[in-house]
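J.: got a predicted model here, sequence first, then my questions.
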Amino acid sequence: MSTNSASFNSGYIMAISFVSALGGYLFGFDFAVISGALPFLKNEFLLSAAGEGFLTGSLALGCIVGCMIAGSMAEKYGRRPALMLAALIFAVSSLGMAFSTGLSVFICMRFAAGIGVGMASMLSPMYIAEISPASVRGRNVAINQLTIVTGILITNLVNYSLSDNGVNAWRWMFGLGAVPSVLFFVGVLWLPESPRWLMKVNRQADAAKVLGKIGNSAYAGGVLEDIETSLKGVLQTSWRMLFHSSVLPAVVVGVGLAVFQQLCGINIVFNYTSRIFASVGADLDRQLLETVAIGLVNLVFTLIAMWQVDRLGRRPLMLAGSIGLSVLYLLLAFALKEQLSPAFVSAFVLLAIAMYATSLAPVTWVLISEIFPNRVRGLASSVAIIALWAAYFILVFTFPILAERLGTYGPFYLYAGICLLGFFFVKAKVKETKGRTLEQLEQVMTGH
């Protein structure tokens, strides 16, 4: 596509990106709310170590189902209807958790929340990638990560403010999630459909209208031509296409990155903040205050990542994050083992969050949204993100059990080793994607 005379409507693209990324905010809410609520839930439901892990991880099991639904729904009906369904599921599940009458009801509702999270985690970055010009695609997809961390920070602040409201404070923590869910649903009503999906279902005129709002006629014409070329010969999408020699290498990279982003261990810090700091003598107030500090650092360094992802590139950030986390986990394990003060532990935790927020957190989502061919992007993305949530479940389910047997510090040696392996995986398998259109990347990934 020639870019000499092409220009695009930056304000409109940013507005679309932020609205669709509200799914990321709800992702952040459901992800973070458990950290502040867990001390209350342990008393409410008398949880064992395995029970604590399963309750936390039940979100991930729902996410796996959500990805399956979103992948098929996004290919058949479009990205927009699937985002609307995710918003409705978020609202219902938030109220369901708040009014739970027992452990089984709560876990069912958290599983339902996971369906919404799984759908949004796949659909929001994919949608943003499909409506964004190549030169700003990395930054725009990272907006989704920005809304995730904003959701985490605001949820942690709300949790902290509610912590003195008695034994039922956890009900308010979960129930308030219904408010942003409704706002997300209303916002999605305004969004246009993805032009790449419209082209795929032979609605060229509608695709041209959307692209005409995104950019000028030169931009719209060039993108339409590129999409049409990439879709030639594609009659129907099927799961078998993911095993084709032209697609499988990208699927392997996407799944590998997704699994690595979770097994790297950082979500232990997010989900089990209270347990980590309790192990070095911090009281409940200090534990919840640390979740707020984590949220703040996460937000600041995500903004830095948005600024750098289209400048430095995806690959350098992933390599730096992998090796940096490996070193920081060794230091954190030492601090926990030696029972250093909460201030020392906090320093290593916050450095690890900063490292993750500028690398693995946003860049993994950017790469997953970019590397798959147009004809299978919905299905391939769902496979990668199913793998991500399966890895998340394994991580959060096993941590309380491992910590009980090895001490809170023990699992961090394992996560350090996984980060080192991730460094070599990125070095060997991940190609740079910045500055290329999705159709150009398709040629790079498939070798055509």
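T.: Arrived safely, thanks for sending.
J.: please make it C-alpha for all contacts and neighbour counts, starting now.
T.: Fine.
J.: tell me the contacts of the residue nearest the centre of the chain?
T.: Within the chain, the residue whose C-alpha comes closest to the C-alpha centroid is Ser121; the distance, by CA atoms, centre = their mean, is 5.1 Å. The contact partners of Ser121, taken as CA atoms under 8 Å, 6 or more residues apart in numbering, are Gly23, Gly24, Phe27, Ile385.
J.: what's the answer for Trp365, then?
T.: In this structure, Trp365 makes contact with Pro125, Val141, Ala142, Gln145, judged by CA under 8 Å, 6+ apart.
J.: my guess is the third one contacts Val363, does it?
T.: Looking back up the chat, that one is Ala142. Yes - Ala142 is in contact with Val363 according to CA atoms under 8 Å; the separation is 7.5 Å.
J.: before we move on, back to that, in TSV, list the contacts of Trp365 along with secondary structure.
T.: As requested, those are exported to TSV (DSSP: H, G, I helix; E, B strand; the rest coil):
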residue	secondary structure
Pro125	helix
Val141	helix
Ala142	helix
Gln145	helix
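J.: what's the closest of these to Arg315?
T.: Taking CA to CA as the measure, Ala142 is the one of the contacts of Trp365 closest to Arg315, at 14.9 Å.
J.: the closest one: how many residues sit nearby?
T.: The burial count assigned to Ala142 is 29, neighbours taken as other CA atoms under 10 Å.
J.: what do you get for Ser7?
T.: For Ser7, the number of neighbouring residues by other CA under 10 Å comes to 15.
J.: hmm, Ile115 is touching Met68, no?
T.: No - taking CA under 8 Å as the definition, Ile115 is not a contact partner of Met68, at 9.2 Å.
J.: higher neighbour count, these two?
T.: For Ile115 against Met68, the residue with the higher neighbour count under other CA under 10 Å is Ile115, and the figures read 28 against 20.
J.: got the contact list for that one?
T.: Under the criterion of CA under 8 Å, 6+ apart, the contact partners of Ile115 comprise Leu59, Gly62, Cys63, Ile64, Val65, Gly66, Cys67, Ala86, Ile89.
J.: mind checking how far it is from Gly51?
T.: Taken as CA to CA, to the nearest Å, the spacing of Ile115 relative to Gly51 amounts to 20 Å.
J.: next up, a structure to set beside the first:
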Amino acid sequence: MEWRGGKEQDPYFVSILLLKTMRQYRHVLYVAAITLVVTLGGLLFGYDTAVISGAEQAIEVYLIDSLGLGSFAHGLTVSSALIGCIVGGIISGFFSNRIGRKNTLLLAAVLFVLSALGSAYPEFLFFNVGEPTFGVLIMLNLYRILGGIGIGLASATAPTYIGEIAPAHIRGRLVSWYQFAIIFGQLVVYIVNWSIANGRSFEWIVDRGWRYMLASGAIPALLFFLLLFLVPETPRFLVSRKDDQRAFNILEKINGSREKAKEILEDIQLSLRQKEATGHLFSYGKTVVIVGILLSVFQQFVGINVALYYAPRIFESLGAGKNASMLQTVVMGLVNVVFTIVAIQTVDRWGRKPLLISGSVGMAVGMFGVATLAHYNIFGLWTLFFIVFYTASFMMSWGPITWVLLSEIFPNKIRGQAMAIAVAAQWAANFFISSTYPSMIEFSGAFTYGFYGVMSVLSAIFVLKMVPETKGKTLEELEKLWIK
């Protein structure tokens, strides 16, 4: 049978063209595949921090109430993972520099698995299942802290890994996927928790349902662990260990060009030699470290985790019923996903600073709007509008872009140390803002949301005055900013 179509319609021609296109862009596909694996660390970040939301009421009945303990013990149990997050952030630099980015992520994956299984059955080895004791409560919290350490390690190392592996022209987009993975992980665990509890009695959830919820995290954690064996170590770390040949091979696969790989390798070698004599945290001055810390602190001080952790409670306090507040929370969650994708699509075109400043302005408008409504006791649709506007502004700016900048701004020689300090500061700020919200809102809703609005304004001024634009520059080119 004779083919009568034009050449462009010939199936053979189309298949050859497709193969050529795949060869031309296989380095991009390779980087995308690596990024997909590493962003599972972000998914586990979101999964592990949010999984407790479905289990905490059952744990309160099973352990806290049965032991005669109060709200302090309950609050500590719910937030104990944050303690581990701070510890994990602090020690991430040590492990990242000593054993490498990839091995640090493997360690985080192991901690995720142990935490999920251990917190689901804290009686393992030492206690009897079904007999709540103070020792069981301690073990539960220790396993949750262990998972928090994994989150701290992953939250510092995964963006660093992606930033070091990604070509300059798509680095912002790839690192932004880390924030998307966090939000997606939270969404996944909400669905998992709901599916476990759906149609079951609360007594069943108290008896065993909460265990299934906590144990479910072992599945994505094990997948993360196994897939990490398929990704390489970052070229920057390999050069720091004098393994230049392996670094060159990976750079060639990432960039699709021997010439480009050689050029980047020489830049990395030069950057590491320049500070080889010292290499201490302030080798490039204090400004770069301060900028990193303030990026992390402002990301939390604008109040985003209050909006995420306490969303149903916020909507209820502003006049919505329980069913309406849950629906409004779902709406906010969908907005978060959509506007994170907006950031991913625009960060390498518009730049980091314009997105951060516009996001700060949007957050300020949202929070000042909520504060004004709270002052005049006006609740309803406008409250939902301003909170959604606020979270949308955050998700298209400070949510993903902070991770992008933290992965970019620190010079090669101090990246592990500086990232560790910045991430530890982020978790400490998260803990402070989250823990002070209940007392602040009891004092005054208008003051509370007004405070977050003021922080949003200050964050815009900080970005305008202190944060450099990093779009399209290699990590070694950015290093020269701080040398000057």
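T.: Arrived safely. The model shown is predicted, which means the values in this text are computed figures rather than measured ones.
J.: name the element the aligned partner of Leu224 of structure 1 in structure 2 belongs to?
T.: Aligned counterpart of Leu224 of structure 1 in structure 2: Leu265 (TM-score structural alignment). Counting by DSSP states H and E, the secondary-structure element that holds Leu265 of structure 2 is helix 258-274.
J.: that helix: average distance to aligned residues in structure 1?
T.: Once the two are superposed, helix 258-274 of structure 2 sits an average of 1.2 Å from its aligned residues in structure 1 (mean CA distance after the TM-score superposition for structure 1).
J.: flag every buried residue along that helix.
T.: Residues of helix 258-274 of structure 2 classed as buried under the neighbour-count rule (16 or more other CA atoms under 10 Å) are Ala261, Lys262, Ile264, Leu265, Asp267, Ile268, Gln269, Ser271, Leu272.
J.: adding distance to Gly100 of structure 2, write these out as a markdown table.
T.: Output for the buried residues of helix 258-274 of structure 2, formatted as a markdown table (distance: CA to CA, whole Å):
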| residue | distance to Gly100 of structure 2 |
| --- | --- |
| Ala261 | 21 |
| Lys262 | 22 |
| Ile264 | 20 |
| Leu265 | 18 |
| Asp267 | 20 |
| Ile268 | 16 |
| Gln269 | 17 |
| Ser271 | 18 |
| Leu272 | 16 |
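J.: before we move on, back to that, ok, the residue nearest to the centre of structure 1 to Asp206 of structure 1 distance?
T.: Following CA to CA, the distance that separates Ser121 of structure 1 from Asp206 of structure 1 is 26 Å.
J.: likewise for Arg171 of structure 1?
T.: In this view, Arg171 of structure 1 and Asp206 of structure 1 are 44 Å apart by CA to CA.
J.: Val253 of structure 1 too?
T.: Shown here: Val253 of structure 1 relative to Asp206 of structure 1, a distance of 33 Å by CA to CA.
J.: who has more neighbours out of the two?
T.: Looking at Val253 of structure 1 and Asp206 with other CA under 10 Å, you find the greater number of neighbours at Val253, namely 21 against 16.
J.: quick one: map the more buried one onto structure 2.
T.: Using TM-score structural alignment as the criterion, Val253 of structure 1 maps onto Val291 of structure 2.
J.: number of residues surrounding Gly256 of structure 2?
T.: Here the number of neighbours of Gly256 of structure 2 (other CA under 10 Å) works out to 18.
J.: contact partners for it?
T.: Residues in contact with Gly256 of structure 2, defined by CA under 8 Å, 6+ apart, are Gln24, Tyr25, Arg26, His27.
J.: looking at those residues, which is nearest Ile414 of structure 2?
T.: Proximity of the contacts of Gly256 of structure 2 to Ile414 of structure 2 (CA to CA) peaks at His27, which lies at 28.0 Å.
J.: the closest one maps to what in structure 1?
T.: Matched by TM-score structural alignment, His27 of structure 2 corresponds to Asn9 in structure 1.
J.: what about its match, distance to Ile131 of structure 1?
T.: If you go by CA to CA, the gap between Asn9 of structure 1 and Ile131 of structure 1 works out to 11 Å.
J.: ok, those two, which is more surrounded?
T.: Here Asn9 of structure 1 and Ile131 are set side by side on neighbour count (other CA under 10 Å), and the busier one is Ile131, at 21 against 14.
J.: what's the match for the more buried one in structure 2?
T.: Structural correspondence for Ile131 of structure 1 with respect to structure 2 (TM-score structural alignment): Ile165.
J.: now Glu439 of structure 1
T.: Using TM-score structural alignment as the criterion, Glu439 of structure 1 maps onto Glu476 of structure 2.
J.: and its match, which of the three is it?
T.: With three-state DSSP as the basis, the three-state label of Glu476 of structure 2 is helix.
J.: that one against Ile268, yeah?
T.: Yes - in this structure, Glu476 of structure 2 sits in contact with Ile268. The criterion is CA under 8 Å, and the distance is 6.5 Å.
J.: now for the two: what residues contact both?
T.: Counting by CA under 8 Å, 6+ apart, the common neighbours of Glu476 of structure 2 and Ile268 are Asn412.
J.: that older thread, and of the contacts of Trp365 of structure 1, the nearest to Phe348 of structure 1?
T.: Using CA to CA, Gln145 is the member of the contacts of Trp365 of structure 1 that lies nearest Phe348 of structure 1, at 22.2 Å.
J.: correct me if wrong: that closest one contacts Ala361.
T.: Yes - Gln145 of structure 1 is in contact with Ala361 according to CA under 8 Å; the separation is 7.2 Å.
J.: more neighbours: which of the two?
T.: Ranked by neighbour count (other CA under 10 Å), Gln145 of structure 1 and Ala361 place Gln145 first, with 31 against 25.
J.: that one maps to what in structure 2?
T.: So, by TM-score structural alignment, Gln145 of structure 1 is matched to Gln179.
J.: please report the distance of its match from Ser155 of structure 2.
T.: The span separating Gln179 of structure 2 from Ser155 of structure 2 equals 10 Å under the rule CA to CA.
J.: joint contacts of these two?
T.: The contact sets of Gln179 of structure 2 and Ser155 overlap at Gly42 (CA under 8 Å, 6+ apart).
J.: residue range in structure 1 corresponding to the helix or strand where Leu105 of structure 2 lies, please.
T.: Mapping Leu105 of structure 2 onto the secondary structure by DSSP H and E places it in helix 101-120. Under TM-score structural alignment, the counterpart of helix 101-120 of structure 2 in structure 1 spans residues 79-98.
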